[in-house]
Each structure stands twice: as C-alpha cells, then as structure tokens.
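[1] coordinates only, sequence not included:
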C-alpha cells in the first residue's frame, strides 16, 4: 500500500467556509497528538483553495471483502472501493474511519480520498478460494461506491463485472446517479435474481440537500435514477437515511410516496447517528446553516439516544428509543401501507454462484 506523506489536519479560520463541502472543520482525528491551526492574517489568499481541493492516493489491498457480525445489518460481508467520500454529507457516520489513516474526519474525509486499485482482481481470488461460502455482498456500506471519482476510476464497475461473471448476489447502496452507467451489467443480474439497489434520500428539498450533501445529486435526480433502475427490472429500495429529528423527519411520508411513484418496491429508514467526531462536526454544521434549529435538533437527538449525542448499542442505534422513536416507527408502518412499499426486497439467489473456468481448466462433461 502506498500513500503520500503530505497529509495534515488543521482547523479552519473563523468565518472561512469552503465552497461545496459538508464540513467546516478539519480538526485532527482522535488518535493524533498534534493539531495545526490556521488563521487569516491578510496575506494568504490561497488557504481556501488549498484546503478544499480533492486529492486521491492509491491503496493495493491484499483483501477486499470485509466481514462483520452486526445484528443490525442484513449482511455479513461488504466491499468499499474507496476510503472517504467526495459527496461530503455533513452527517456521514463513516467520517470517523478517516482517523485510522491519520487524517481528519472533517474536510480530509471528503477531500483526501483513497482508491483501492486492483480491487476486482483481489475479489476474483477471494471468490475462487475453495473455502468461500456464497452470500450477498453489500457494496457502499461505508462510503458511496458511485461518488464522483468513480466516473474516472471505474473501480466499482470492475467489481460488478467480477460479481456478474460469478453469478454472485449483491446489494448496492448509493446516492450517486452514476449507477445508471452500469445498468448494462445490473439488468441481466437482476433478471437472475442477483441484485438489489438501495437509493438514499434524506430530504426532497434541493436547497437543504445541497447544504447537507453538497456534492451528491439533488433528490429529484435520485428519484429519476430510481425510475431508470426500476424500468430496467432492477429492484429498488428507498432508504430514508438519515432521518434528522426536527429538521427532515416531517418529510418521511413524502419521501416514501415520491419513491413509490418512481418505481421503488421497498423502503427502510435510519435515525441520525453521530458517532465519535461526527457529533461535533454536525453541531458545527447546524450552527452554520440552521442556527435557529440547532438546539432543538440536538435536544431531540439526545432524547432518542438516552441523553447522549450517540448510542452505539446494537438493537437501538439505528432507530433510537423512547416515545419519539416509537412514533416514527408507527408513521413508517402507516406510510408503507399507504404506498404499497414493503420492508424487504426480493430474496437474492445464491444457488447460481460458480467460479468461471480459467484458460486451461478442464471443463465438466455435464
């Protein structure tokens, strides 16, 4: 694995908000002993451009499939083609993972990206192992596989090509409309019962979306992607994620209705999660963009999380707990009945999985 050695973390000068970025901070991660602070002295006019630019470094992974045993998710393995995400969602629960790289969960997370070169080749080797037991692989569980750099790097597409060649079941989660590029791969996989796609929608408001998710496609465009996927026979789930109390929660029913009218078959929702550094980053975002609602949002978050900004306990971390959480669950159930959406998509097939023969292999007589 190779990386540049020029990364550093720093706090931003007061009043300097980078354009089209979700974080207003680049504070050092929790493992760093030192932090750097910049300030405006009237001489340096290049600070904003230097901080807000996007760079990528390369990683050549030895393994690409990540295993988990969480009871809160319906999969035990996943693949993430990229570390960090240029979509820059202010609330992203994956931001703290950048601290393991010695980078800031703030601006570094959305500007200092890592791409996993050779991911498809590594995946092919893992699937060919005699010990491999087939089950759906989840793509995009940490960072979005269809973030903007995928248009250039095509790592996600190369992974799909391997999965398709193996008839391997896969689920995909994305906000990115670039997934439409890969319909030529996904359509035949869907016809075999091998794929489901979840499209994340937080709000239907384009202005709020641009503030929350500055480099993600606007909600109306995501709905069109749902329609394109559905028309191609690809099962689509709308994921109302996250539900932000006192800010976007009132949109739950409208989002489900809009998704159903654009071909979605299933739906789910996840309550706002603020693990580790995300809590302070999101509070900064609230004070910057909706200061009049900041206290109300965080009070409701703490009500849902037992008085804390975050609850990491299995069983409650996804929906929260208490009266307000119960009310949201009831609203969701009623909205499902009204729209005809289901909680789960079609069951994916695992019986078609087969390692394609290599040149020189002896083929079966049957």
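    Everything's here; your move. Note that the structure is predicted; figures quoted are calculated from it, not measured.

[2] CA atoms for contacts and neighbours, from now on please.
    Fine.

[3] residues contacting residue 178?
    146, 147, 151 (Cα atoms under 8 Å, 6 or more residues apart in numbering).

[4] Mind doing that once more with 7 Å?
    Contact analysis of residue 178 by Cα atoms under 7 Å, 6 or more residues apart in numbering lists residue 146.

[5] what's the neighbour count on the closest residue to residue 20 other than its chain neighbours?
    Leaving aside its sequence neighbours, residue 20 sits nearest to residue 214 (Cα to Cα, 6 or more residues apart in numbering; 5.1 Å). Residue 214: 21 surrounding residues under other Cα atoms under 10 Å.

[6] Could you look up the SS state of residue 214?
    In the three-state summary, residue 214 is assigned as coil, counting by DSSP: H, G, I helix; E, B strand; the rest coil.

[7] In this structure it contacts residue 18, no?
    No. Assessed by Cα atoms under 7 Å, residue 214 is found out of contact with residue 18, at 10.8 Å.

[8] all strands of the chain, in order?
    Here the chain has its strands, by DSSP state E, at 10-11, 36-37, 55-59, 66-67, 77-79, 82-83, 112-116, 137-139, 170-174, 195-200, 236-243, 266-271.

[9] closest one to residue 286 among the ones you listed?
    strand 236-243 (14.8 Å; Cα to Cα).

[10] Now do the residue nearest to residue 20 against residue 168, distance only.
    Going from residue 214 to residue 168 by Cα to Cα, to the nearest Å gives 33 Å.

[11] And for residue 190?
    Distance, residue 190 to residue 168, using Cα to Cα: 11 Å.

[12] Please say which of the two ends up with more neighbours.
    Neighbour count, other Cα under 10 Å: between residue 190 and residue 168, residue 168 has more, with 26 against 20.

[13] For the longest helix along the chain, which helices and strands make contact with it?
    In terms of residue count, the longest helix belonging to the chain (DSSP state H) is helix 323-339. For helix 323-339, the packing partners by 3 or more Cα pairs under 7 Å, 6 or more residues apart in numbering; DSSP states H and E come out as helix 252-261.

[14] Any chance of the strands of the chain in a markdown table with mean neighbour count and distance to residue 312 as columns?
    As requested, the strands of the chain are exported to a markdown table (neighbours: other Cα atoms under 10 Å; distance: least, Cα to Cα, whole Å):
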| stretch | mean neighbour count | distance to residue 312 |
| --- | --- | --- |
| strand 10-11 | 20 | 27 |
| strand 36-37 | 12 | 30 |
| strand 55-59 | 15 | 29 |
| strand 66-67 | 12 | 19 |
| strand 77-79 | 20 | 20 |
| strand 82-83 | 26 | 22 |
| strand 112-116 | 20 | 26 |
| strand 137-139 | 23 | 21 |
| strand 170-174 | 22 | 21 |
| strand 195-200 | 24 | 21 |
| strand 236-243 | 25 | 15 |
| strand 266-271 | 21 | 12 |
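
[15] One more to weigh against that first structure:
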C-alpha cells in the first residue's frame, strides 16, 4: 500500500480475514494509472448493538476476570496490537481495516447497568483497555467510555483502565471521586519516549510526553496512575525501559508493569512488514531475538509465557525492569480496589424483587 495513502496509519498491509473463503492479494501491475489511484484512507464507524458488554475470561496469568470494550477496532493503529486478529470475526482485515473500520457500542452503559443488576452478579474489578483502547480518538465524539464510567461511579463499582491516550484526563471529574473511595486506578502505556518512533509505531495515540503529563495530572487529582512499559520490543524499544520508568516516576507513577511483544496470528505478518519498512537493517536481528524468547516461533501463546517470554534475553529484560523499579521505589505497594461498596442498580431494565 502506498505510503501517501496510508499516512497516519500503522499497518502497511490489509490481508483478508482468515475466515473468508476467498483471499485477495494486492499487486503492482506497473501501469501507475492516476485514474486507478485510491483515495486516502478515512475512518468509518459502524454501530454495533451488543447483547452483552461484560466480557469474562479465565486466564490464569492476568489479574482480572472481566472487562469492557466499548469499541471494536482501534484508530490508534499500533502496529503491534495483539487485538488485531479479532477483527477477522467481523469479516474485516486485521490490517488497515482494524484501524479504519471501527465499531461503536452505543448501548454499552444500558447493558452494563442491566448486567450489574442481575441477582447473581458479584462485584470484582472491571478492566477497560485490555483489548482496544477505550480512549481512542472516536471517544471524543461518542463518549461511550464516559457513559460506562458514569454507571460504575453510580454503583460504586471498581474499575481499572489502561490507555495510550491523554484523553483519560477528561474524565477526572468522575475518576477522582471514585479513586477517593478506592474504586479507580489508571495505567498509561508508554512504549517509547522517541516521538518519531511513536509516530511510526502507534500513529494516532497521544505523544509519549502527553501520556506522561496525563500520569502527572491523574496523580495530582488523587487518582493512582502508573505506567505500563508495553510492549517491550527487542532492539527497537527495549533499550528505553529504564528511561521510561524514570520519566514516569518523575510524574508521580508508583506502580509499573511490562509486557513482552506479542505476535499472534496475523499480527506477525503485519509487524514483520512494518519492521522491514522502518528498520530493514535490524530485521533479522529483531526477529531472531523474538524467536529466541518464543521457543523458536514468532509467538508462544502458552499461559505464563505469553506476557514475559522465556530464555536468556527475556530473563534479562525482566531483571532490568525489576532492578530499575526497585531503584526508584516503584511497586513497593499496589493500590487494591474495593468491592465492598458496590450498590446493585435497580433501574435500566433490571428485574425488581417481587417482595
């Protein structure tokens, strides 16, 4: 795909969904006919009337068992996003389609109130930002994330947010009172401090400096805001681990985590194409290191290994993160969110008790 047509987008390919019976492959016929040039890509938004909004998981290597995703697809366009393959379920490509053909769930808040009001519901922390970013650019217009937070605030339900967007500071008016009760915490994902690299790797996310400033604003408002060094990409961003932690600590972050680059399914092809375009001289070295941490493959989805990898290089990354965190006093203690304040809703279609 021509660079001028995908300006501001992460993926350079748009492979067909793996579930489609027919596969389309683009090629250059050599004519370069100006009448056949496609227009620049525009973001398209479709409405999805969801039937459920709380997603459950039983993964033993993550700290939550339920999450909410107000959107499908993500305009941030992060080339490494492990959620890209989910777009195939909608019949779209995990490539350019994932960041240009988005789905919004306008009934998310209504569904949430109904599900929280179910007689069998037991409160536990709800995570947001675990698949697609709840504060991607279209949130400015649709405000689905804000509506969800309003329901969680009204019911005193705990929430944990992960985002790459400084837009999260817009909702300080909701999050600060929740945090005061021990009901909210936020983590800003900072992959690199290099503006140019961030622009190429995650083109429509907030700049690294804006994310750091968001950490500061949230902490100053009394909202525990930490940093996620995620993903760590060998020979591309791994040399910045200590600098990112230093910068986040200076902005008030006292909690941090990291995740090794994950390349499930189609993400591998998309990332390798991006790597060849941006860092052709490093391609072999980067992929060699990735495979050394993934049992010789591009990705190993085994629980307990998928987030951290295995082997000497993965071990080194983990020790560097731990040493830097200990030096700064990060992760000495972690904010534990409360569940004992939960107030079951009685509106929004919730069936009331007969007696």
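    Everything's here; your move. Quick caveat, the model's predicted, so the values are computed rather than measured.

[16] relative orientation of the longest helix of the first structure and helix 252-261 in degrees?
    The directions of helix 323-339 of the first structure and helix 252-261 differ by 30 degrees, with axes from the mean of the first three to the mean of the last three Cα atoms, to 10 degrees as the criterion.

[17] export the strands of the first structure to TSV and tack on distance to residue 103 of the first structure?
    Below are the strands of the first structure laid out as TSV (distance: least, Cα to Cα, whole Å):
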stretch	distance to residue 103 of the first structure
strand 10-11	10
strand 36-37	12
strand 55-59	13
strand 66-67	21
strand 77-79	21
strand 82-83	11
strand 112-116	8
strand 137-139	23
strand 170-174	24
strand 195-200	26
strand 236-243	24
strand 266-271	26
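
[18] Nearest approach to residue 183 of the first structure belongs to which of these?
    Closest to residue 183 of the first structure of the strands of the first structure, according to Cα to Cα: strand 195-200, at 11.1 Å.

[19] Trace the closest one over to the second structure and give me the residue numbers.
    Alignment of strand 195-200 of the first structure against the second structure: residues 184-189, by TM-score structural alignment.

[20] what's the average distance of the matching stretch to the first structure?
    Superposing on the first structure places stretch 184-189 of the second structure at an average distance of 0.6 Å from its equivalents, by mean Cα distance after the TM-score superposition for the first structure.

[21] gap between residue 81 of the first structure and residue 289 of the first structure?
    Residue 81 of the first structure sits 31 Å away from residue 289 of the first structure, going by Cα to Cα.

[22] the more surrounded of these two?
    Shown here are residue 81 of the first structure and residue 289; by other Cα under 10 Å, residue 81 has more neighbours (26 against 13).

[23] ok, residue 180 of the second structure - contacts?
    Each residue near residue 180 of the second structure by Cα under 7 Å, 6+ apart is listed here: residue 222.

[24] run the last query once more with 10 Å
    221, 222, 223, 224 (Cα atoms under 10 Å, 6 or more residues apart in numbering).

[25] And stretch 72-80 of the second structure, how far out from the chain middle?
    Chain-centre distance of stretch 72-80 of the second structure: 8 Å, with Cα atoms, centre = their mean, to the nearest Å.

[26] what's it aligned against in the first structure?
    Aligned using TM-score structural alignment, stretch 72-80 of the second structure spans residues 83-91 in the first structure.

[27] what's the first-to-last distance across that stretch?
    End-to-end span of stretch 83-91 of the first structure (Cα to Cα): 16 Å.

[28] and if you look at stretch 326-341 of the second structure?
    Across stretch 326-341 of the second structure, first to last residue, Cα to Cα, it's 33 Å.

[29] same question, stretch 235-254 of the second structure
    End-to-end span of stretch 235-254 of the second structure (Cα to Cα): 27 Å.

[30] Where does it end up in the first structure?
    Using TM-score structural alignment, stretch 235-254 of the second structure pairs with 246-265 in the first structure.

[31] quick one: that stretch to chain centroid distance?
    Remark: stretch 246-265 of the first structure is offset 18 Å from the chain centroid, using Cα atoms, centre = their mean.

[32] Mind listing what's buried along that stretch?
    246, 248-249, 251-253, 255-260, 262-265 (16 or more other Cα atoms under 10 Å).

[33] From residue 236 of the second structure, how far off is the aligned partner of residue 179 of the first structure in the second structure?
    Superposed on the second structure with TM-score structural alignment, residue 179 of the first structure falls opposite residue 168. Counting by Cα to Cα, the separation of residue 168 of the second structure from residue 236 of the second structure is 27 Å.

[34] cool, and residue 141 of the second structure?
    The gap separating residue 141 of the second structure from residue 236 of the second structure is 34 Å, by Cα to Cα.

[35] same check, this time on residue 195 of the second structure
    Distance from residue 195 of the second structure to residue 236 of the second structure, by Cα to Cα: 13 Å.

[36] ditto for residue 86 of the second structure
    Using Cα to Cα, residue 86 of the second structure is found at 26 Å from residue 236 of the second structure.

[37] swap in residue 222 of the second structure?
    34 Å.

[38] quick one: contacts for residue 331 of the second structure?
    Counted by Cα under 10 Å, 6+ apart, residue 331 of the second structure has contacts 226, 253, 254, 255, 256, 257, 322, 325.

[39] want to throw these into JSON lines with distance to residue 16 of the second structure?
    Shown next, in JSON lines, are the contacts of residue 331 of the second structure (distance: Cα to Cα, whole Å):
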{"residue": "226", "distance to residue 16 of the second structure": "37"}
{"residue": "253", "distance to residue 16 of the second structure": "41"}
{"residue": "254", "distance to residue 16 of the second structure": "43"}
{"residue": "255", "distance to residue 16 of the second structure": "40"}
{"residue": "256", "distance to residue 16 of the second structure": "37"}
{"residue": "257", "distance to residue 16 of the second structure": "34"}
{"residue": "322", "distance to residue 16 of the second structure": "41"}
{"residue": "325", "distance to residue 16 of the second structure": "42"}
